[in-house]
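Participant: Okay, here's the prediction I keep looking at, along with the sequence it came from:
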Amino acid sequence: MAYTVNEVASQSGVSIRTLRYYDQIGLLKPAYYGSNGYRYYEQEQLTLLQHILLMRELELPLSTIKELIEHGSFNESEALVKHRELLIEKVERLQALIAKLNEMIQHPEKKQALLERSLFRGLDVRMSHHQVKELRSVYMAGRAAI
């Protein structure tokens, strides 16, 4: 079954403009273009969009995502497991930040000491080099690493 760009946008929460941009940069091409010029997406593209959105949630830049998709040959199950692991790490980091904020709110007199002891710890939202390497290994299975 084919879906229009409007249907995909509605189902995924991604704007039509973003889908058009992904097409323009070659990140997510539609399955085909109709005679009316509409973009049509099928299951393969929807699955790819899901992976793109998971990688975006991990704050990977579009250039890295495109590189993984273009050069990758991955086991979808392994990729989903790795996405889950990385998202769990992100959740744990966010929970630690919430705990730190709660402590600062509940004990304003300790705020300065808390800041000095753990200034910026947990605030780095970028994926570590190790995490990116792990994700690459899943997408690049069977190929030489980039």
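Facilitator: Here it is on my side, so go on.
Participant: Only C-alpha atoms from now on, for both contacts and neighbour counts.
Facilitator: Noted.
Participant: Make sure Ser35 is indeed in a strand.
Facilitator: No. Going by DSSP: H, G, I helix; E, B strand; the rest coil, the assignment for Ser35 is coil, not a strand.
Participant: what about it, how many neighbours?
Facilitator: 7 (other Cα atoms under 10 Å).
Participant: Likewise for Lys29?
Facilitator: Applying other Cα under 10 Å, we find 20 residues neighbouring Lys29.
Participant: ok so it is a strand residue?
Facilitator: No. Counting by three-state DSSP, Lys29 falls outside a strand, being coil.
Participant: tell me what the longest helix belonging to the chain is packed against?
Facilitator: Longest helix in the chain by number of residues (criterion: DSSP state H): helix 76-106. Using 3 or more Cα pairs under 8 Å, 6 or more residues apart in numbering; DSSP states H and E, the elements in contact with helix 76-106 are helix 129-139.
Participant: try this one next to it:
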Amino acid sequence: MHIKEVAELAGVSIRTLHHYDEIGLLTPKKINVSGYRIYSEADLERLQQILFFKELGFTLKKIKEMMNSSSYKQEEALEIQRGMLIDKRKRIDKMIQTIDKTIQNKKGEIQMTDKEKFEGFDFSHNPYEDEAREKWGNHVVDESNAKIKQLSKYERESLEKEFHGIYRKLAEIRHESPNSDIAQERIGLWYDYLNKLGSYSLEAFKGLGQMYIDDDRFTKNIDKFGEGLAKFMRDAMAVYAERNQSE
């Protein structure tokens, strides 16, 4: 198949396929007499795998690393992708139910508890762990994961409640200046919270804030608490790091 046919078949742009070729993620080996690349059945299967991984939030860098590994097996990858997509569907279904309940609550048809308002949100698993490992090393992530595993169910629920509370407090003031006293006080709570789970330096804290904007997945999840929250947190975290480094 020619690149235009593949683009139409897979629902991606020709530019995207050119980009995959340029970075060595998907490079068709067959070339016709006119010099155009021809996509084989194996190329289409590889593209399918790439798009599944993209849907699950993996970066192109990570996808290339995994698929070029000598231990990579397509059938095994499909089984893993299937499981991850089922988990994702369950979370989405739960969040849709929460939205429906929230609409009913707004109309006065039902009364929601605070806990029900956040059903479906799950931050116990970090889908961005690979990026964190690349930026700050394994020890921070491993230390954080080890601490969480040691906690009782009650302690984990308490930690999750504290997490939601901090984000709600930050969302309330997201239109304030990141330099304001209240912004710095509340972003300090976030810094303290992270250091309950790991050892985050001020530099790592600032870098994490920048990732909230650089990575669309972060931005979308954080902005569920209030549009513009990710950008506000990025700016407030940078100010916090700079102020406290000088003290």
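Facilitator: On my side now, so go ahead. Owing to the predicted nature of the structure, the values given are computational and were not obtained by experimental measurement.
Participant: so what number do they get for TM-score?
Facilitator: Superposed pair, TM-score by TM-score structural alignment, normalised by the length of the first structure: 0.74. Supporting alignment: 127 aligned residues with a Cα RMSD of 2.8 Å.
Participant: which one is whatever residue of the first structure lines up with Arg46 of the second structure nearest to, not counting chain neighbours?
Facilitator: Aligned counterpart of Arg46 of the second structure in the first structure: Leu48 (TM-score structural alignment). In space, and not counting its chain neighbours, Leu48 of the first structure is closest to Leu28: 7.4 Å by Cα to Cα, 6 or more residues apart in numbering.
Participant: Spit out the contact partners of that neighbour.
Facilitator: Leu28 of the first structure is in contact with Leu19, Tyr22, Gln45, Leu48, Leu49, counting by Cα atoms under 8 Å, 6 or more residues apart in numbering.
Participant: TSV please, covering those residues and showing neighbour count, distance to Thr64 of the first structure and secondary structure.
Facilitator: Listed next are the contacts of Leu28 of the first structure as TSV, based on neighbours: other Cα atoms under 10 Å; distance: Cα to Cα, whole Å; DSSP: H, G, I helix; E, B strand; the rest coil:
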residue	neighbour count	distance to Thr64 of the first structure	secondary structure
Leu19	20	17	helix
Tyr22	18	13	helix
Gln45	18	18	helix
Leu48	16	14	helix
Leu49	20	15	helix
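Participant: Quick one: which of these hold up in the second structure? List them.
Facilitator: On the basis of both residues aligned by TM-score structural alignment, their matches' Cα atoms under 8 Å, what survives of these in the second structure is Leu19, Tyr22, Gln45, Leu48, Leu49.
Participant: Sort out which one of these lies nearest Gly72 of the first structure for me.
Facilitator: Using Cα to Cα, Leu48 comes nearest to Gly72 of the first structure of those, at 11.9 Å.
Participant: Skip the chain neighbours and tell me the closest residue to the spatially most central residue of the second structure.
Facilitator: In the second structure, the residue lying closest to the centroid (Cα atoms, centre = their mean) is Arg217, at 4.0 Å. Leaving aside its sequence neighbours, Arg217 of the second structure sits nearest to Gly57 (Cα to Cα, 6+ apart; 7.3 Å).
Participant: Give me the aligned partner of His83 of the first structure over in the second structure.
Facilitator: For His83 of the first structure, the aligned position in the second structure is occupied by Gln81, per TM-score structural alignment.
Participant: contacting residues around that match?
Facilitator: Phe52, Phe53, Leu56.
Participant: ok, Tyr112 of the first structure - how many residues close by?
Facilitator: Careful, residue 112 of the first structure is Gln; it's not Tyr. 11.
Participant: what lines up against Gln11 of the first structure once you look at the second structure?
Facilitator: Here Gln11 of the first structure is matched to Leu9 in the second structure, going by TM-score structural alignment.
Participant: Sorry, wrong one. I was asking about Gly37 of the first structure.
Facilitator: In the second structure, the residue matched to Gly37 of the first structure (TM-score structural alignment) is Gly35.
Participant: where's its match relative to His2 of the second structure, distance?
Facilitator: 11 Å (Cα to Cα, to the nearest Å).
Participant: If you count surrounding residues, which of the two has more?
Facilitator: Of the pair Gly35 of the second structure and His2, His2 is the one with more neighbours under other Cα under 10 Å, namely 13 against 8.
Participant: ok, the more buried one touching Tyr39?
Facilitator: Yes. His2 of the second structure lies in contact with Tyr39 (Cα atoms under 8 Å); the separation is 6.3 Å.
Participant: list the contacts for the match of Gln11 of the first structure?
Facilitator: Neighbours of Leu9 of the second structure in contact, by Cα under 8 Å, 6+ apart: none.
Participant: Pull up the gap between the residue located most distally from the centre of the first structure and Arg20 of the first structure, please.
Facilitator: Distance to the chain centre peaks in the first structure at Glu109, reaching 38.2 Å (criterion: Cα atoms, centre = their mean). According to Cα to Cα, Glu109 of the first structure stands 51 Å off from Arg20 of the first structure.
Participant: Appreciated, that's everything.
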